[in-house]
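Participant: no FASTA, just this:
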């Protein structure tokens, strides 16, 4: 069996909640993955899943989106993300949801956020 460049991913880092993101080497590329590699990435319903690398590579984290009035600090800076929650989230570059942000709508994914985004707020 050939080792994929994604084989070191292992498990997804999670908070006290259940595992919500899965990386399956060798699977056909999923709709959320615009990369041409043969990797399928999934994220469970009502979670936002992010990775420290582009194209869903590297350490991962899954979390429920924050309430509309909250700003949530992620344990890793996201460079790629899948939003399976039912609300749009904004991912911010600066502490306490400051700096520049990128909105990620329900069911949407981003393979390269340009720079790490460690703060999340809901719209």
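Facilitator: Received, thanks. Values in this document were obtained by computation on a predicted structure and should not be read as measured data.

Participant: Every contact and neighbour count from this point should use C-alpha atoms.
Facilitator: Will do.

Participant: Would you mind measuring from the residue nearest to residue 41 when sequence neighbours are not counted to residue 50?
Facilitator: Computed as Cα to Cα, 6 or more residues apart in numbering, the closest residue to residue 41 that is not its neighbour in sequence is residue 23, at 4.9 Å. Distance check for residue 23 against residue 50: by Cα to Cα, to the nearest Å, it reads 12 Å.

Participant: More neighbours: which of these two?
Facilitator: In this view residue 23 and residue 50 are compared by other Cα atoms under 10 Å, and residue 50 has more residues nearby, 33 against 20.

Participant: Below is structure B, check it against A:
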């Protein structure tokens, strides 16, 4: 386990066209929050040996739209360690984006990646998690 501030985990995921909910193949912002839940769970497992429970967000910023055909990169970074609570900073970037005007399967790598969502949240781990146990 790596219970240290600054530790981070990153996931990448392709956004299928079946997730588009709005005109222009836009995807709802909650899609990114779901990715934050996944990457935050892995961070909790790696830092505390437990999935933990997400207590809530203290801030969420939707900075740019998510489109079907995007490749997203979700990063969770541990920024504060309490007795049982952990503060996590989340960032979601589009690293590739479909370009249907060039063809039905055309896409570009975004350089630099586009920051689409940023959030701060709190995870709570049980007292019985391996990181919270007193050494014998």
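Facilitator: Nice, thanks for sending it over. None of these values were measured; they are calculated from a predicted model.

Participant: Quick check: TM-score for this pair?
Facilitator: The TM-score (TM-score structural alignment, normalised by the length of the first structure) is 0.23; 55 aligned residues with a Cα RMSD of 4.9 Å.

Participant: ok, back up a step: correct me, but the residue nearest to residue 41 of the first structure touches residue 40?
Facilitator: Yes - the pair residue 23 of the first structure and residue 40 qualifies as a contact (Cα atoms under 8 Å) at a distance of 6.2 Å.

Participant: picking up where we left off before, tell me the contacts of the residue nearest to residue 41 of the first structure?
Facilitator: Residues touching residue 23 of the first structure, when contacts are defined by Cα atoms under 8 Å, 6 or more residues apart in numbering, comprise 9, 39-42.

Participant: Residue 47 of the second structure is in what secondary structure piece?
Facilitator: Element membership for residue 47 of the second structure (DSSP states H and E) is helix 30-48.

Participant: on contacts alone, who are the packing partners of whichever helix or strand comes after that helix?
Facilitator: If you walk from helix 30-48 of the second structure toward the C-terminus, the next helix or strand you reach (DSSP H and E) is strand 53-62. Strand 53-62 of the second structure is packed against strand 107-124, with contacts defined by 3 or more Cα pairs under 8 Å, 6 or more residues apart in numbering; DSSP states H and E.

Participant: for the strand it packs on, which positions count as buried?
Facilitator: Judged by neighbour count using 16 or more other Cα atoms under 10 Å, the buried positions of strand 107-124 of the second structure are 107, 114-124.

Participant: what is the orientation angle of it with strand 53-62?
Facilitator: Compare the direction of strand 107-124 of the second structure with that of strand 53-62 by axes from the mean of the first three to the mean of the last three Cα atoms, to 10 degrees and you get 140 degrees.

Participant: for strand 107-124 of the second structure, packing partners?
Facilitator: The elements that strand 107-124 of the second structure packs onto, with contact taken as 3+ Cα pairs under 8 Å, 6+ apart, are strand 53-62, strand 85-98.

Participant: Out of these, indicate the one that is most buried.
Facilitator: strand 85-98 (a mean of 22; mean count of other Cα atoms under 10 Å).

Participant: And the contacts of that one?
Facilitator: Where contact means Cα under 8 Å, 6+ apart, the residues beyond strand 85-98 of the second structure that reach it are 32, 36, 40, 66-81, 105-125.

Participant: ok, now with 6 Å
Facilitator: Outside strand 85-98 of the second structure, the residues within contact range by Cα atoms under 6 Å, 6 or more residues apart in numbering are 69-80, 106-110, 113-124.

Participant: give the contact list for residue 58 of the second structure.
Facilitator: Taking Cα under 6 Å, 6+ apart, we find residue 58 of the second structure in contact with 120-121.

Participant: how close does it sit to residue 11 of the second structure?
Facilitator: 22 Å.
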